[in-house]
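A.B. asks: below are the sequence and a predicted model; questions follow.
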Amino acid sequence: MSSRPREAEATGLELYDRTARDAAATVISRYSTSFALACRLLGPRPRPHVRTVYALVRIADEIVDGPATAAGLSTDAARQVLDDLESETLAAVERRYSSNLVVHAFALTARECGIGEDLVRPFFASMRTDLTQSSHDGASHDAYVYGSAEVVGLMCLQVFVNAGSPHPVSPSADLVDGARRLGAAFQDVNFLRDLDHDAQALGRDYLGVAEGAVDREQVLDRIDADLAAAAAVIPRLPADCRRAVTAAHDLFAELSARLRSAPAPSRRVRVPDIVKARLAARAALGFAPREVRA
């Protein structure tokens, strides 16, 4: 009698679906060890869906941030590739199939969890901004952060609330606000960490800090206020999501604290692996998100 695992028996569309999800997981494991660590703290219900969301985000980000240029694509060509990816993503959600494995995996998640065009389009709009706009004022910063980070938090929230359910529902207003503010905090932390790289390698200034238009301490204060607001609603997330979100929150709270103590870092501020492991262990044990000075 055969003792092959059930996965080996899948055929047709079922096999393709599984392969697509595996491809998404591979993308994340290659690009973000911190995210991969936090993702392992998710329960089996939301975990594969969150991976597919971040895999699509990563692929789109790479079109505007390096590999496409390294491959010789012009700005116009990169924009066309990005436009095609957006069109393929929206079409795949409707038809439940894509020849692009990452898009296929995302479409499965979007259909099951209720991720709609209202979240997909703002994300791609922000990605297009990176191809044409090098500096931002307050209004364009907020619009960019909404599309590039807040909607990603909202996509994940749709997963947290709806994965495994037959009919997606809308999350509560307090969870929506928390997801948006956590996404915004993550993005602004990354902007501060990558200030020199963005300016020198990409010619971009998302915050106006380098030109003196915005005070760095004000940005850190905003980050900490967003982290504090997000922490307040994490306990209201489904139980199989809280530990992972707490770990991510605490990692960025640690980064914020390190950025504040290094007002003019000469190197990219990072959290040592041993500290990351300690934060993950703390979250895994069920501790509440760490307090942040808001």
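C.D. replies: Good, I have the coordinates. Note that the coordinates shown come from a computational prediction; the quantities given were computed from them, not determined experimentally.
A.B. asks: please count neighbours and contacts with C-alpha atoms only from this point.
C.D. replies: Noted.
A.B. asks: excluding chain neighbours, what is closest to residue 93?
C.D. replies: residue 107 (4.5 Å; C-alpha to C-alpha, 6 or more residues apart in numbering).
A.B. asks: same question, residue 103
C.D. replies: The shortest distance from residue 103 to any non-neighbouring residue, by C-alpha to C-alpha, 6+ apart, is to residue 89 (5.7 Å).
A.B. asks: what's the next secondary structure element after whichever helix or strand that neighbour is part of?
C.D. replies: Using DSSP states H and E, residue 89 maps to helix 75-95. Next along the chain after helix 75-95, taking DSSP H and E as the criterion, comes helix 101-113.
A.B. asks: helices or strands up against that next one?
C.D. replies: Using 3 or more C-alpha pairs under 8 Å, 6 or more residues apart in numbering; DSSP states H and E as the contact test, the elements touching helix 101-113 are helix 12-31, helix 47-65, helix 75-95, helix 151-162.
A.B. asks: now do the buried residues in the very next helix or strand once past the second one.
C.D. replies: What it means is helix 47-65. Of the helices and strands lying after helix 47-65 in sequence (DSSP H and E), the nearest is helix 67-70. For helix 67-70, burial by neighbour count (16 or more other C-alpha atoms under 10 Å) applies to residue 68.
A.B. asks: structure two is appended below for comparative analysis:
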Amino acid sequence: MGRVRALTTLDSAYAGSRAINAHHGRTYYLATRLLPPSRRPAVHALYGFARVADEIVDNPGVDPAGELLALERALNDAFDGGATGHPVLLALADTVRHWDIDRDLFSVFLNSMRMDLTVTDYANLDELAEYTHGSAGVIGLMLLPVLGTVSPDAAPYAAALGEAFQLTNFLRDVGEDLDRGRVYLPADHLAAFGVDRERLTWARMNGPDRAIRRAVAHFAAMAHAGYRAAEPGIALLDPVSRPCVATAARLYRAILDEIAAAGYDVLTRRAVVPAGRKASVVVPGVARCVLARLRGTQ
């Protein structure tokens, strides 16, 4: 009876993580549906944990640093087999054990989350790279054991794709991040176009000028370059996982297309990929997914 109850609790924990993913990460969740069913819960658990940490820093309470520390301690207890009352951590600990994910990656991720509590600007790409590696690159590395690989060379590509996703998020969310007091786009690149925080703040209320639009276009080009650099890594994944990752990359690149279509205005509007465009990306992905699974059974 105890084992049945434990399984029910674990199933509920995974279901909760899935609900978080479906609600907060719709593009990501849509691509995840192309994975074999046995692999999806692990992705939901990883996403759910990242979202819990992200909420602490994006919507801080009285003591966000203390909350992050408590989360890390609870996570380590869960990893060591201790009891946890947090369903996301229960699902995550099970995922880490089942897929043999490197626990150290979670410390790197949480260190980046702590940066959000104190760092409000990045002087250059090198400074930003530390943050994007911890907040996004390591997510790609966490996912690799779940996705499966056919080559040990997949890791750098997985990290690069996560970082391209993150730069896309930075561009889509410039206005919202500015409202939180943060500017992720590196100051030296912005300055090359005559843009600084003061100019961005003015444009948040009045709309972007030509200089800001040019700067955003520059960063969009950098994001596209990131996707191109990461693309060879998709072929290094387990064939049944390739349609999921390829579709996720196309969906995120579509966000960049919407930003371009809006004249690179990321300060008074938030780029959203229309449902029809998403369907045009996902449907071919479904076909590739079915074909990959059929080949896997032969």
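C.D. replies: It's in. Since the structure is predicted, the reported quantities are computational estimates derived from the model, not experimental observations.
A.B. asks: tm score of chain vs chain?
C.D. replies: Once superposed, the chains reach a TM-score of 0.83 (TM-score structural alignment, normalised by the length of structure 1), with 264 aligned residues with a C-alpha RMSD of 2.3 Å.
A.B. asks: just to revisit the earlier point, can you find the partner of the residue nearest to residue 103 of structure 1 in structure 2?
C.D. replies: Counting by TM-score structural alignment, residue 89 of structure 1 corresponds to residue 75 in structure 2.
A.B. asks: doesn't residue 87 make contact with that match?
C.D. replies: No: with contact defined as C-alpha atoms under 8 Å, residue 75 of structure 2 does not count as touching residue 87 (11.1 Å).
A.B. asks: these two - which one has more neighbours?
C.D. replies: Higher neighbour count among residue 75 of structure 2 and residue 87: residue 75, with 24 against 21, using other C-alpha atoms under 10 Å.
A.B. asks: so where's the longest helix in structure 1?
C.D. replies: Ranked by residue count, the top helix of structure 1 under DSSP state H comes out as helix 239-261.
A.B. asks: so what touches that one?
C.D. replies: 35, 38-43, 45-46, 160, 182, 185-186, 189, 192-193, 217, 220, 223-224, 227, 231, 234-235, 265, 269-271, 276, 279-280, 282-284, 286, 288-290, 292 (C-alpha atoms under 8 Å, 6 or more residues apart in numbering).
A.B. asks: what about those, which are in helices?
C.D. replies: Using DSSP H, these in helices are 35, 38-39, 160, 182, 185-186, 189, 192-193, 217, 220, 223-224, 227, 231, 276, 279-280, 282-284.
A.B. asks: only the buried subset of those, as a PyMOL command please.
C.D. replies: Only the buried entries of those go into this PyMOL selection, using 16+ other C-alpha under 10 Å:
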select buried, resi 35+38+39+160+182+185+186+189+192+193+220+223+224+227+231+276+279+280+282+283+284
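A.B. asks: quick check: buried residues in the host helix or strand of residue 199 of structure 2?
C.D. replies: Assigned by DSSP H and E, residue 199 of structure 2 belongs to helix 197-206. Residues of helix 197-206 of structure 2 classed as buried: 197, 200, 201, 203, 204 (neighbour count, 16+ other C-alpha under 10 Å).
A.B. asks: where does stretch 111-120 of structure 2 end up in structure 1?
C.D. replies: The aligned range for stretch 111-120 of structure 2 is 125-134, by TM-score structural alignment.
A.B. asks: other residues contacting that stretch?
C.D. replies: 60-61, 64, 75, 79, 82, 143-145, 147-148, 203-206.
A.B. asks: 10 Å - rerun?
C.D. replies: 57, 60-65, 74-76, 78-80, 82-83, 86, 121-122, 140-141, 143-149, 198-199, 202-206 (C-alpha atoms under 10 Å, 6 or more residues apart in numbering).
A.B. asks: distance from the helix holding residue 199 of structure 2 to the middle of the chain?
C.D. replies: A distance of 27 Å separates the C-alpha centroid of helix 197-206 of structure 2 from that of its chain, computed with C-alpha atoms, centre = their mean, to the nearest Å.
A.B. asks: ok, stretch 176-188 of structure 2 next?
C.D. replies: Relative to the centre of its chain, stretch 176-188 of structure 2 is centred 18 Å away, using C-alpha atoms, centre = their mean.
A.B. asks: now stretch 166-182 of structure 2
C.D. replies: Distance, stretch centre to chain centre, for stretch 166-182 of structure 2: 14 Å (C-alpha atoms, centre = their mean).
A.B. asks: also stretch 256-274 of structure 2?
C.D. replies: 19 Å.
A.B. asks: quick one: distance of the match of stretch 111-120 of structure 2 to the chain centre.
C.D. replies: 17 Å.
A.B. asks: in that stretch, what counts as buried?
C.D. replies: 125, 126, 127, 128, 130, 131.
A.B. asks: just those: which are in helices?
C.D. replies: Reading helices off these with DSSP H, I get 125, 126, 127, 128, 130, 131.
A.B. asks: now those in TSV, with distance to residue 239 of structure 1?
C.D. replies: Converted to TSV, those look like this (distance: C-alpha to C-alpha, whole Å):
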residue	distance to residue 239 of structure 1
125	33
126	32
127	32
128	36
130	36
131	39
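A.B. asks: identify the farthest-apart pair in those.
C.D. replies: Spanning the widest gap among those are 125 and 131, at 10.4 Å by C-alpha to C-alpha.
A.B. asks: before we move on, the earlier item: quick one: contacts for the match of residue 89 of structure 1?
C.D. replies: 49, 69, 81-82, 84, 86, 88-90, 92-93, 103, 106-107.
A.B. asks: what's the distance between it and residue 61 of structure 2?
C.D. replies: As for residue 75 of structure 2, its distance to residue 61 of structure 2 is 20 Å (criterion: C-alpha to C-alpha, to the nearest Å).
A.B. asks: tell me who's in contact with the most centrally placed residue in structure 2.
C.D. replies: Nearest to the mean C-alpha position of structure 2, counting by C-alpha atoms, centre = their mean, stands residue 136 at 5.7 Å. Residue 136 of structure 2 makes contacts with 50, 109, 112, 142, 158-167, as judged by C-alpha under 10 Å, 6+ apart.
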